[in-house]
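Asker: coordinates only, sequence not included:
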């Protein structure tokens, strides 16, 4: 038997453990909400199953409690450690997979991440969402349609991304809004804006989640991406992002958010190449990407 293999469990011990499980399950028998009852009973079964399968020690359980306590202490209005934990365990993406049918014909969804905030500035079509954030300019264009191919005029697009140093605006003490904005599609469902060419960056790893990644030999790096949230009356809200074709991190994204359909070609242009809208660029390179969004019908 290997050192990590659980010891054999006697019939008497198994009976004691089964008895506790049944007692805990019975404690929820008067739950008025049937869905809550279902969730709590399933949670208890799986949690007890994990504890029993691994023969969890009291020290290990205390360390788990300490971990969750530390996650709570480091969480703020702009730093959600429990979202990070959900993300790095794949729980966020699995929940999204379950709730967004891949065969329904809409653009695939992915994680919202911990850095979305309300109150982004509005920009006109063709406007610049960088707001002073550092990075290479990127011209982003596309359309928003429904699953029948009809254009969706007036769809609201929230867009946000990290700067060239791998930080979102909320990670800076100044409190400046940069690298995020919202805009609306035109009568043909089209949109355009200037953003930044996405670059890789690490999720916050100076807390308990970062320590977990380090101890398990995992990188905190996310594949380069640009976030989108698309909303329109009568259609299902989409939270997604697009990734950069050729990025070496596509197969090892720290939060498992990459989907093949969301990997896009960012065409690069050298300094001096005219911009699509005639913008005067300050002598540097820039990129261009197209992302056509398809929204599913509202679930009611």
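Answerer: Nice, I can see it. For clarity, every value in this text was computed on a predicted model and none was experimentally measured.
Asker: Please count neighbours and contacts with C-alpha atoms only from this point.
Answerer: Fine.
Asker: Run through the helices of the chain in chain order.
Answerer: Assigned by DSSP state H, the chain shows helices spanning 11-26, 34-54, 58-74, 81-88, 91-99, 208-215.
Asker: Nearest to residue 191, out of these?
Answerer: If you check each of the helices of the chain against residue 191 by Cα to Cα, helix 91-99 wins as the nearest, at 25.6 Å.
Asker: tell me what that closest one is packed against?
Answerer: Contacting helix 91-99 under the criterion 3 or more Cα pairs under 8 Å, 6 or more residues apart in numbering; DSSP states H and E are the following elements: helix 81-88.
Asker: For the helix it packs on, name the packing helices and strands.
Answerer: Using 3+ Cα pairs under 8 Å, 6+ apart, the elements in contact with helix 81-88 are helix 58-74, helix 91-99, helix 208-215.
Asker: Could you tell me the angle between it and helix 58-74?
Answerer: Computed with axes from the mean of the first three to the mean of the last three Cα atoms, to 10 degrees, the direction of helix 81-88 lies at 120 degrees from that of helix 58-74.
Asker: Go ahead and name everything in contact with helix 81-88.
Answerer: Contacts of helix 81-88 with the rest of the structure, by Cα atoms under 8 Å, 6 or more residues apart in numbering, involve 71-72, 74-75, 92-93, 111, 113-114, 203, 207, 209, 254-256.
Asker: take the one below as the second:
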């Protein structure tokens, strides 16, 4: 492997992967290296630019914590997250569409009964959320686990408040025997993704805005059904057509209905796809 040049180094690296035991790992690495090297040749990447990219990725890792995943955020704003979701969640017509996971899911969300207030003190206008979980034939799915999380009226998730000791606007509940569920929370609002890290630097450098349209996150699990990770977006939001992370699907847009008492209601039904 002496005297390698810009034309021969790629094959030399690929040849060293010939003994990789895992065929899937081998395929991914070979294609990644090939495309990465071809990209560097295509743009005539300089040493200074490579170092800048390495420092950017280093800073991205340093920004990650148990409450924030900057690499997920980076994947989101580059459209890679939504591309992967779209490729891996092809479902029959009528099933609820999947969308991006986002960087603010955390383990250990509190468990609630139906009808409970999962806002738990989060600021915002009151909202009652109701719906059902069913299969493609309209059969109710009892005992489905619904995990919900959202930002408050300030556009922040609970984990973004360093001094907050309890979870807010986040919880887990199960569908009733008839597949129905309901909980109280606060009205979803549009908010900017965090811009105090490398992802924010990237958005500013490219002239992009950081805003996401108002939405609720849902992750729904049920035996013998595919896990659904999705959002429900608020109809009429100004950022529906320019979501910073490309996650909007028209079938996931719903109306928040204003009530005479000043609160809101949201009704949305989820349709799960069988696991097989």
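Answerer: On my side now, so go ahead. Worth saying up front: this structure is predicted, and the values here are computed from it rather than measured.
Asker: Could you quantify their similarity as a TM-score?
Answerer: Structural agreement between the two chains, given as a TM-score (TM-score structural alignment, normalised by the length of the second structure), stands at 0.96; 272 aligned residues with a Cα RMSD of 1.3 Å.
Asker: returning to that earlier point: among the helices and strands packed on helix 81-88 of the first structure, which is the most enclosed?
Answerer: When neighbours are counted by mean count of other Cα atoms under 10 Å, the highest per-stretch mean among these falls to helix 208-215, a mean of 17.
Asker: now the angle from that helix to helix 81-88?
Answerer: Our comparison of helix 208-215 of the first structure with helix 81-88, counting by the same axes, to 10 degrees, yields an angle of 30 degrees.
Asker: on that earlier part again, mind checking the helices of the first structure for the one nearest to residue 177 of the first structure?
Answerer: Closest approach to residue 177 of the first structure among those is made by helix 81-88 (21.5 Å; Cα to Cα).
Asker: The second structure: matching residues for that closest one?
Answerer: Under TM-score structural alignment, the counterpart of helix 81-88 of the first structure in the second structure spans residues 70-77.
Asker: What's the match for residue 100 of the first structure in the second structure?
Answerer: Correspondence of residue 100 of the first structure to the second structure, assessed by TM-score structural alignment: residue 89.
Asker: State the distance from the nearest residue to its match once chain neighbours are set aside to residue 272 of the second structure.
Answerer: Counting by Cα to Cα, 6 or more residues apart in numbering, residue 89 of the second structure lies nearest to residue 98, which is 6.6 Å off, once chain neighbours are set aside. Noted for residue 98 of the second structure: a distance of 10 Å to residue 272 of the second structure, by Cα to Cα, to the nearest Å.
Asker: OK, contacts around whatever residue of the first structure lines up with residue 127 of the second structure?
Answerer: Under the alignment defined by TM-score structural alignment, residue 127 of the second structure is paired with residue 138 of the first structure. The neighbourhood of residue 138 of the first structure, defined by Cα under 8 Å, 6+ apart, consists of 194, 195, 196, 197, 286, 287, 288, 289.
Asker: If you go by neighbour count, which of these are buried?
Answerer: 194, 195, 196, 197, 286, 287, 288, 289 (16 or more other Cα atoms under 10 Å).
Asker: check contacts around the aligned residue in the second structure for the third one.
Answerer: Same thing as residue 196 of the first structure. With TM-score structural alignment as the criterion, the equivalent of residue 196 of the first structure in the second structure is residue 186. By Cα under 8 Å, 6+ apart, the residues touching residue 186 of the second structure are 119, 122, 123, 124, 125, 126, 127, 152, 153, 169.
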